[in-house]
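Visitor: got a sequence here, can you model it:
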Amino acid sequence: MAPLDGIRVLDFTAAMAGPRCGMLLGDFGADVIKIEPPEGDHARRWGVHRYGPDGQFSGLFIALNRNKRSLVLDLKTEAGQAAAAALTATADVIIENYRPGIADRLGIGYASVSARNPGVVYCSISGFGQNGPLRERPGLDMLMQAYAGHMSVTGEVGRPSVRNGPSPIDLLAGTSAAFGILLALRERDKTGRGQYLETSLYEAAIEMVAHFIADYTGSGQVPPKSGRYFAFASPYGIFDAADREFYLGASHQRFFEALCAVIGREDLISDPRFGSNADRITNRDALHEELFPIFRSRGAAEWVTLLDGAGIPASLVEDLAEVTRQEQVAARDLLLPTGIDNVDMVGIALKMGLTPGTVRRPPPRLGADTAAILTELDELESAKKG
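Guide: Sure, this is the predicted structure:
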């Protein structure tokens, strides 16, 4: 039996953060009903490539919507709103990512839902949160990367700001929402009470720069872009070998000393410019002048072998084609077929010994479960009346 067997989730979300939240719950047994407008979640159309017999899947949609059933409702109509309201009375969990106030106008806000269903756990995911001067603004991952300071520390000094590729703010916001829902369900187990909870992309974005903010408020120095290197340790970052890039992370004194032994430069250990991590950060350019010619003398794979053999964190900078072929990916069951063309999806990251997550359903075709879900609803309502 999965941990969330018997939990019904209504997922009124689109794009990335909300769908990730629903998928995480679905992976561990929840019955997740994805409620889509007639045109579908707009993420079905993101990107260039299309999959499935009628091209209604994007890679992004596939990655975030397994273990769900798809129900099409037009919430701009009275009939759609009535069906949604009736469904909310059957739900254990509701997730929505409308702008503040819209769910209320659609008749599925927390006040009206909890009046019908006091035990409901209701989670709102928004751009900037439900209060404050920016509550009405839309929330997008890249907007948050700009507004919350991510871009100010990403990329090379003196070069244009760049985007963090994997949309980490969306993904963290969705994960935080799922965590909050589990806490609320645990509370409901003890008291029988549901509750309202909310999080936002803005909070996730600020949370991700917490270490930079702590350092700024302590020192008064605004952190610069750190480019290929980690701002809090040195030597730590991406370096050029004779043939390609590799990563090296000497985050501890013992790693630095081991590195000096590997490259035959033990003299650097006693160099006062490099005596501590703080010294090496302050004198990063001088240290790199010593290291760069050495690193360019051999291939990246050779360096990684030598560094790894000395216990120093190191890796080739691998592209996604290389990643999909990694033995560790196979060992951890991190690449699974979807049955949609030749598309693979990333498997379940959280491994549980007694109650593992499972992939029971591929990402749903638009509206594939509408008839079945509405029939279930009719049966539930008939049972209540009977």
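Visitor: every contact and neighbour count from this point should use C-alpha atoms.
Guide: Noted.
Visitor: next, count neighbours for residue 173.
Guide: Neighbour count for residue 173, taken as other C-alpha atoms under 10 Å: 28.
Visitor: pull the contacting residues for it.
Guide: The contact partners of residue 173, by C-alpha atoms under 8 Å, 6 or more residues apart in numbering, come to 17, 125, 199-201, 203-204.
Visitor: okay, those in a markdown table with distance to residue 343 next?
Guide: Listed next are these as a markdown table, based on distance: C-alpha to C-alpha, whole Å:
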| residue | distance to residue 343 |
| --- | --- |
| 17 | 21 |
| 125 | 29 |
| 199 | 32 |
| 200 | 30 |
| 201 | 28 |
| 203 | 33 |
| 204 | 30 |
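Visitor: one more, so I can put them side by side:
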Amino acid sequence: MYTKSTEAEVLEMSELAKGALDGIKVLELATFIAGPYCAMMLADQGADVIKIERPGVGDENRTEPPFINGESAPFMLWNRNKRSVVLDLKSKQGKAQFLKLVEGADVVVENFRPGAMERLGLGYDALKERNPGLVYASISGYGRTGEMSQRGGFDLVLQGFTGLMALTGPADHVPHRLPIPVCDIAAGLYLTVGVLTALQARTRLGRGQRVETSLLEAGLSLQLYEAAAVFSDGTAPKKLGQKHRGVAPYQVFCTQTDHITVGVAQQNFWNHFCEIAGLSGLVGDPRFASNAKRVANIDELVPLIEEALAKHPSTYWLERLDKAGIPSGVIQTTDVALSHPAALERRMVLDVEHPIAGHTKTLGMAFKLSDSVADIRRPAPLLGQHNEELL
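Guide: Next up is the predicted model:
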């Protein structure tokens, strides 16, 4: 039987259909990855993100391959759910139009070199005069202060500068760049946390504030084990290849057919693993009696495990390890991982209709809220697509 919803129920359903950040307006003056990634995170949760782009060229990422019908696939992925406005911030008219947008904004996200916005007359001090509630969020290479603040910084450079590159790759090989822009993405995530923290603080303080992070701070903050080691004895962490700095065995192993991952991070896992692998004699071996001893003697342990695992195919081992509750898994390429039922069930692949690229797909949101909807409301904007609508 049909039951008419009460006015309160209709209102609740209407609110549940909105994103958690519905009503928050964000002005993004950012290119490449870190700043736009932060703004994308806010947009995915319902914020109205207006991307301010340069006349003619816009965000540099618009030229980055691969392309779909001439549109940059990377740009479309982390600039979804935004609107685009072209403004010349060096012109009197462009600056006036931007300041008008600032008056109704909650957040500004920018990733110019420190001092660049101030030289335009659009730094935090100038903008907060117009809008005291504004949260002004900045990402730079090395931070707003300090002797290196004026240096430009790309993910590649900061992976090397922060020590990440010196940790990556085979132990006897040259430094390796992580193939993902880890400093950029981490900085974007940290800035997102900072923006949300400042918005929460605004409800208590009654005013906005400056939020800042850098690729330097992002790269350093990711090195938990490495920093702990430096602080304990002052020595530089060594390259470990596949090995883990604090847990053993916890790495990639080759079976009779291919490679699998095995994480024996608890003592009871170790006992079960030895039984499954036919290595029960290692349980009482004083070299491997505890996790700390296994880490210290990992070079002796790995060949013993590799010899045992080479006797059977990966399916044999994964079935038994999974039954024993020992974390393990196959090694998939990205295309396979994105098409796996686990990724699809968790809505980590979503459909998008773009006015030029047509039907495309994008990554889903990595966290979900029970009562607020995060979704793809609009594709990445064309350059200046919303000038008339917003100006």
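Visitor: TM-score for this pair?
Guide: Scored against TM-score structural alignment, normalised by the length of structure 1, the superposed chains reach a TM-score of 0.92; 370 aligned residues with a C-alpha RMSD of 1.4 Å.
Visitor: and the furthest pair within the contacts of residue 173 of structure 1?
Guide: Distance extremes for the contacts of residue 173 of structure 1: the farthest pair is 17 and 203 at 12.5 Å, using C-alpha to C-alpha.
Visitor: between the two, which one's more packed in?
Guide: Neighbours per residue, other C-alpha under 10 Å: of residue 17 of structure 1 and residue 203, the larger number sits with residue 17, 28 against 19.
Visitor: for whatever residue of structure 2 lines up with the more buried one, list the residues it contacts.
Guide: Under the alignment (TM-score structural alignment), residue 17 of structure 1 pairs with residue 34 in structure 2. Residue 34 of structure 2 makes contacts with 111, 139, 184-188, as judged by C-alpha under 8 Å, 6+ apart.
Visitor: on the three-state scheme, residue 371 of structure 2 is what?
Guide: coil (DSSP: H, G, I helix; E, B strand; the rest coil).
Visitor: same deal with the one 4 residues further on?
Guide: Each residue gets one of three states, and residue 375 of structure 2 gets coil by three-state DSSP.
Visitor: tally of neighbours for whatever residue of structure 1 lines up with it?
Guide: The equivalent of residue 375 of structure 2 in structure 1 is residue 358 (alignment by TM-score structural alignment). When counting by other C-alpha under 10 Å, one arrives at 14 neighbours for residue 358 of structure 1.
Visitor: mind listing what residue 358 of structure 1 touches?
Guide: If you count contacts by C-alpha under 8 Å, 6+ apart, residue 358 of structure 1 has them with 27-29, 348.
Visitor: again with residue 226 of structure 1
Guide: 153-157.
Visitor: would you list the buried entries among those residues?
Guide: In the contacts of residue 226 of structure 1, burial by neighbour count holds for 153-156, counting by 16 or more other C-alpha atoms under 10 Å.
Visitor: now, which of those residues sits nearest residue 263 of structure 1?
Guide: residue 156 (26.7 Å).
Visitor: once you drop chain neighbours, what's closest to that closest one?
Guide: Distance criterion C-alpha to C-alpha, 6 or more residues apart in numbering; nearest residue to residue 156 of structure 1, sequence neighbours excluded, is residue 227 at 4.2 Å.
Visitor: alignment lookup: that neighbour to structure 2.
Guide: Using TM-score structural alignment, the equivalent of residue 227 of structure 1 in structure 2 is residue 241.
Visitor: number of residues surrounding the aligned partner of residue 385 of structure 2 in structure 1?
Guide: Matched to structure 1 by TM-score structural alignment, residue 385 of structure 2 sits across from residue 368. Neighbour count for residue 368 of structure 1, taken as other C-alpha under 10 Å: 13.
Visitor: so how many other residues sit close to residue 63 of structure 2?
Guide: Counted with other C-alpha under 10 Å, residues neighbouring residue 63 of structure 2 total 16.
Visitor: residues contacting the nearest residue to it once chain neighbours are set aside?
Guide: Excluding the flanking residues, the one nearest residue 63 of structure 2 by C-alpha to C-alpha, 6+ apart is residue 72, at 6.3 Å. Taking C-alpha under 8 Å, 6+ apart as the criterion, residue 72 of structure 2 is in contact with 61-66.
Visitor: filter these down to the buried ones.
Guide: Buried among the contacts of residue 72 of structure 2 (16+ other C-alpha under 10 Å): 61-63.
Visitor: those strands in the stretch 151-300 of structure 2, which residues are they?
Guide: 210-214, 250-254, 259-263 (DSSP state E, counting those that start in this stretch).
Visitor: so which of those strands is the most packed in?
Guide: strand 210-214 (a mean of 21; mean count of other C-alpha atoms under 10 Å).
Visitor: tell me the residues of structure 1 aligned with the longest helix anywhere in structure 2.
Guide: Assignment by DSSP state H gives helix 182-205 as the longest helix of structure 2. Residues 168-191 of structure 1 are matched to helix 182-205 of structure 2 when aligned by TM-score structural alignment.
Visitor: which positions within the matching stretch qualify as buried?
Guide: Within stretch 168-191 of structure 1, the residues scored as buried using 16+ other C-alpha under 10 Å are 168-178, 180-182, 184-185, 188.
Visitor: how far apart are that stretch and its match in structure 2?
Guide: Superposed on structure 2, stretch 168-191 of structure 1 shows a mean distance of 1.3 Å to its aligned residues (mean C-alpha distance after the TM-score superposition for structure 1).
Visitor: pull the distance from that stretch to the chain's centre.
Guide: 14 Å (C-alpha atoms, centre = their mean, to the nearest Å).
Visitor: how close does the closest residue in space to the match of residue 385 of structure 2 that isn't next to it in sequence sit to residue 76 of structure 1?
Guide: Spatial nearest neighbour of residue 368 of structure 1, excluding adjacent residues (C-alpha to C-alpha, 6+ apart): residue 70 at 5.7 Å. From residue 70 of structure 1 across to residue 76 of structure 1, the span is 18 Å (C-alpha to C-alpha, to the nearest Å).
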